[in-house]
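Student: predicted model follows, preceded by the sequence.
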Amino acid sequence: MNTVLAAEAGNHTARNLTITLFLVFVAVTLAITIWASRQTKTATDFYAGGRSFSGFQNGMAIGGDYMSAASFLGIAGIIALYGYDGFLYSIGFLVAWLVALLLVAELLRNSGRYTMADVLAFRMRQRPVRTAAAVSTITVSIFYLLAQMVGAGALVALLLGIKPGTTFLGMDAGTAKVATIIMVGALMIIYVTVGGMKGTTYVQIVKAFLLMTGALLMTVLVLAKFHFNLSELLGAAADRSGKGDKLLEPGLRYGVEVAGNAKQTFYNKMDLLSLGIALVLGTAGLPHILIRFYTVPTAKAARKSVLWAIGIIGTFYLLTLALGFGAAALVGSEAITAQDKAGNTAAPQLAEALGLEFFGGDLGGAALLAIIAAVAFATILAVVAGLTLASSSSLAHDFYANVLKKGQTSERQEVRVARISALVIGAISILLSIYAQNLNVAFLVALAFAVAASGNLPAILYSLFWRRFNTSGAVWAIYGGLLSAVLLVFFSPVVSGAATSMFPKHDWQWFPLSNPGILSIPFGFLCGWIGTLISKENDEAKYAELEVRALTGSGAH
């Protein structure tokens, strides 16, 4: 099957359709954002959408927040290139929701107001805990934002037919990707500063619907191509991948056994274990997911929203099997890596191949590519808006209002600072994303999960369930887990010392694993335990009050 990109063949239909659809989506979401800004009058409206969303609406929005570029572009690409091993991401992301549901969703919603730090600081000294929580929230959000921006750059390069050596509007491939990253960053800043949580939530609901519809359509077409025979699909994927049956077996990317090198084999297996731990525990510590629980009016609605989210997200991750193996079978690994080395464009390339097959040649291929690309853009824009909102809310509510101003500030001032914070965080994310373009977006998100599980999760669980926990423990847990995770990533092959590193021409790596979770997560819990024991602070009455709030929601809002 011909999988040459339409743009390369001189056909500009895909480009024009995509630009049109993208502009339509941006116009619609901007209209929603402007409408939401008129409903945003208080800090509760800006941070928590006025707590006015139903369980189903919030479940859709959580799905919109969670099914990011990593899910749609990254996982499809990694399954297309590495088969069985790529599906580990889908399983890990889904199982993580059970941890979030059982351990934090309802208790966190009942205990806090706007941010994760509201719960952590309730029975502790406000300033050190809120400062640590703000630093952690911003760090995790920026790691996650990198993934979305990198996905945006790869997607636009595909749509405009830009490859190394080609140009568009006078820009080479690298410049065009950078321009895309800047554009996405500017749009996300507008969504947050203008619409707040209400605008962001409605954008995420629209995006979740579009993404599920697009993924379902592609899945049905892939299965129809192979006569709804999964075995036939997997066989074709294995044949076209160039890797044969190894595509369908574990060990192609993770846990690889290196003949004659027991040390490297051990490191590879530890990296696999580290990735799994980070994926399963990370969700319960992600700030942009945690703040979603504050947008519902009751604890019952919080539970319902998580159940809806599990259903939506679980269905989607099953569909990634068809998307990934379908791309391997119909596009081929050579065509995928020729367009993007990390495989981030596999899903849109599959859309074009399916359009060519089912909808009348080049025009059909261009049309389906345009639709799926617009959906992917919607995915990226909605997620980056949610991430920026989480980090700017933490900066304004936790650091500015409660640390710098010691609670002596008006809601209006606080919201203004949140909007300025969104601008600053957006600029930092744009700058860092330019250097991360060689990395797979699903892999980048796994790093964000590891950082979240290392710093935020120990502090949250200890705060909710350990009576003896205190200010010293919270600060030690957050900073200890956070610093260990970030430092291990910095000295790992992710940043330097490998062809796919952020800085491939430099080498300062000494930590052999790509994911730090296996060390940094236990270290975060250990730091919290040690920090607690070395301090004599112990307010049992305050813990009893927190326990009542967590179980009933009484007095929290």
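Tutor: All right, it came through fine.

Student: from here on, just use CA atoms for contacts and neighbour counts.
Tutor: Noted.

Student: now do the contacts for residue 480.
Tutor: 455, 523-524, 527-528 (C-alpha atoms under 8 Å, 6 or more residues apart in numbering).

Student: top of those residues by neighbour count?
Tutor: residue 455 (36 neighbours; other C-alpha atoms under 10 Å).

Student: thought it was touching residue 481?
Tutor: Yes. Assessed by C-alpha atoms under 8 Å, residue 455 is found in contact with residue 481 at 4.2 Å.

Student: overlap of the contact sets of these two?
Tutor: By C-alpha under 8 Å, 6+ apart, the residues touching both residue 455 and residue 481 are 521, 524.

Student: show me where the stretch 201-350 of the chain has its helices.
Tutor: 230-241, 262-282, 287-290, 299-330, 333-339, 346-358 (DSSP state H, counting those that start in this stretch).

Student: put this beside the first:
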Amino acid sequence: MTGHQGLALALFTAFVSITLAITVWAGRRRTSSEEFFSGGRLFSPLENGFAITGDYLSAGSFLGVSGLIALYGYDGVLYLVGFLVAWLGVLMLVAELVRNCGRFTLADVLSARMSARPVRIASGLSSITVAVLYLVAQMVGAGSLVSLLLDGEAARARTWTVVGVGALMVFYVVCGGMRATTWIQVVKGALLLGGSIVLTALVLTRFHGNVSDLLRAAAQGSGRGGAYLRPGLRYGGSGVARLDFVSLGLALVLGTAGLPHILTRFYTVPTARAARRSVVWAVALIGAFYLMTMVLGLGAAALVGSGAVRASNAAGNTAVPLLALDLGGGAGSTGGTVLFAVVGSVAFATILAVVAGLTLASSASVAHDLYGSLRRRRSGPSAAPDAREVAVARLAAVAVGAVAIVLTLYAQALNVAVVVGVAFAVAASANLPALLFTLFWRRFTTRGTVWSIYGGLVPSVVLVVFSPVVSGGSDAIFPRLDFAWFPLQNPGIVSIPLGFLAGWLGTVLSRAPADPGRYAEVEVRSLTGAGAA
């Protein structure tokens, strides 16, 4: 084992030890479903803002987007724009209203004025699908990082890393619930921002603070010259590529407001006003991070070279670790060893925190939405008490972790940002139309809600299965097969309108009209907080 391998392992072990201690401490204080699913709603806006930052800034941002910028320049930066702009919609349309209308999950909001059982089942299935896709992206990032760290046994290291990360995320959720998950995300958010600040300062120092010199060096290091700084390197050259870019942009901008693990964060604060202030803190922190990510991606192209990044990992997921090694003095140097180890441990922290939040959100959907609604139908309103829902959530966390591990083992060649973009597309197609219609359309009905969810979920998943992400290319999940008839990597441009159309169509074809009294009740509750949990 080399110096940077040993140091990175030591730092990562230290972080895991800290998070395990947090989990054990938090688990002793978890006494009810409110504690398990929402942390007792005791977090301040600043704490929750850091937790949202930690939850949102995933491996797709830290590893995937920086790698895309290193490889494709201008077109990679487009990911940052989409990820950040999305939060304006969350701030203005979603945060306060969701906090006032729900309790633990997205389905709580959707069922507030609808027949609960079909809406909860549909919303639960959609939330689990989005969470699993997002989990796969994080665990692919973990495998890429470890394969760089232990390049002598890359394939074996990836496999054991995926299994290990899956086991840790299950432990965090089963033993600590939302309280532990939130504090892990707070610590991870602080580490990620601190590490990014250090790396950004070193990159800018290398170019004496001259951004123009950095851009010129990045263009030269990319091997593409001026094309690196112009649109079209990844999403140009054909009408299909341009359409793929539009589809991606729609998914990134609209998908955040439908991500289940982000929506659950609004239930961890005591009031709707605190939820809005949490988002304000998150926007500031996330915006600062994405500015630094752009510098890191350009720095990787300028100092490491796009060719070297691609040789290390074809999808570009190792750009930031390689940049850290170069900034510290290169392979074999003490500075390079230390900086590489720090970046590696921060990346692992990023992955662990996000997968914990995703696993908790998906297990909450299984227990509170799927199991709760089925149990209540069989045995009455009191048939799914707190203790039973928490027990089911624990079992669901194990099952979700197992599914994510299996899928990840087949998806190691993908860029994590691409997989995250797919998850955003599914969220924007299935969850967002139903959420907006529920909050703002008086005539919206139960049938419209169910049709909206399935009308976005099924097309988006089907189109992904038959897209180049799954087959038909060297970087697909099944590179030796080719059953891709849908040409776009991201299905958002087709599936998002279908979700809205299905919701409208289901509503106008409903036999039972919407109850104006229930809509008025939800409207008052969403705007004033009267009766909120």
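Tutor: Sure, I can see it. Computed from a prediction, not measured in an experiment: that's the story for all the values here.

Student: circling back: closest to residue 254 of the first structure out of the helices of the stretch 201-350 of the first structure?
Tutor: helix 262-282 (5.4 Å; C-alpha to C-alpha).

Student: chain neighbours aside, what residue packs nearest to residue 79 of the second structure?
Tutor: residue 65 (6.7 Å; C-alpha to C-alpha, 6 or more residues apart in numbering).

Student: show me what that neighbour lines up with in the first structure.
Tutor: Using TM-score structural alignment, the partner of residue 65 of the second structure in the first structure is residue 75.

Student: what range in the second structure matches stretch 510-526 of the first structure?
Tutor: Aligning stretch 510-526 of the first structure against the second structure (TM-score structural alignment) gives residues 485-501.

Student: returning to what we had before: out of the contacts of residue 480 of the first structure, which comes closest to residue 421 of the first structure?
Tutor: Comparing the contacts of residue 480 of the first structure against residue 421 of the first structure with C-alpha to C-alpha places residue 455 closest, at 21.7 Å.

Student: returning to that earlier point: quick one: contacts for the residue nearest to residue 79 of the second structure?
Tutor: Here residue 65 of the second structure is in contact with 76-77, 79-80, 293, 297, 417 (C-alpha under 8 Å, 6+ apart).

Student: what range in the second structure matches stretch 466-480 of the first structure?
Tutor: Counting by TM-score structural alignment, stretch 466-480 of the first structure corresponds to residues 441-455.

Student: what residues of the matching stretch count as buried?
Tutor: 442-455 (16 or more other C-alpha atoms under 10 Å).

Student: please compute how far that stretch lies from its chain's middle.
Tutor: Distance, stretch centre to chain centre, for stretch 441-455 of the second structure: 25 Å (C-alpha atoms, centre = their mean, to the nearest Å).

Student: then stretch 204-222 of the first structure?
Tutor: On C-alpha atoms, centre = their mean, the centre of stretch 204-222 of the first structure falls 18 Å from that of its chain.

Student: and the strands in the stretch 401-550 of the first structure?
Tutor: Counting by DSSP state E, counting those that start in this stretch, the stretch 401-550 of the first structure has no strands at all.

Student: please identify the most buried of the helices of the stretch 201-350 of the first structure.
Tutor: Burial of these is given as mean neighbour count (mean count of other C-alpha atoms under 10 Å); helix 346-358 ranks first at a mean of 27.

Student: could you give the angle of the very next helix or strand once past that one to helix 346-358?
Tutor: Once the chain leaves helix 346-358 of the first structure, the next helix or strand it forms, by DSSP states H and E, is helix 361-393. Calculated by axes from the mean of the first three to the mean of the last three C-alpha atoms, to 10 degrees, helix 361-393 of the first structure forms an angle of 150 degrees with helix 346-358.

Student: how big is the offset of helix 361-393 of the first structure relative to the second structure?
Tutor: Compared with the second structure after fitting, helix 361-393 of the first structure deviates on average by 0.5 Å (mean C-alpha distance after the TM-score superposition for the first structure).

Student: chain center to that helix, what's the gap?
Tutor: Helix 361-393 of the first structure sits 13 Å away from the centroid of its parent chain (C-alpha atoms, centre = their mean).
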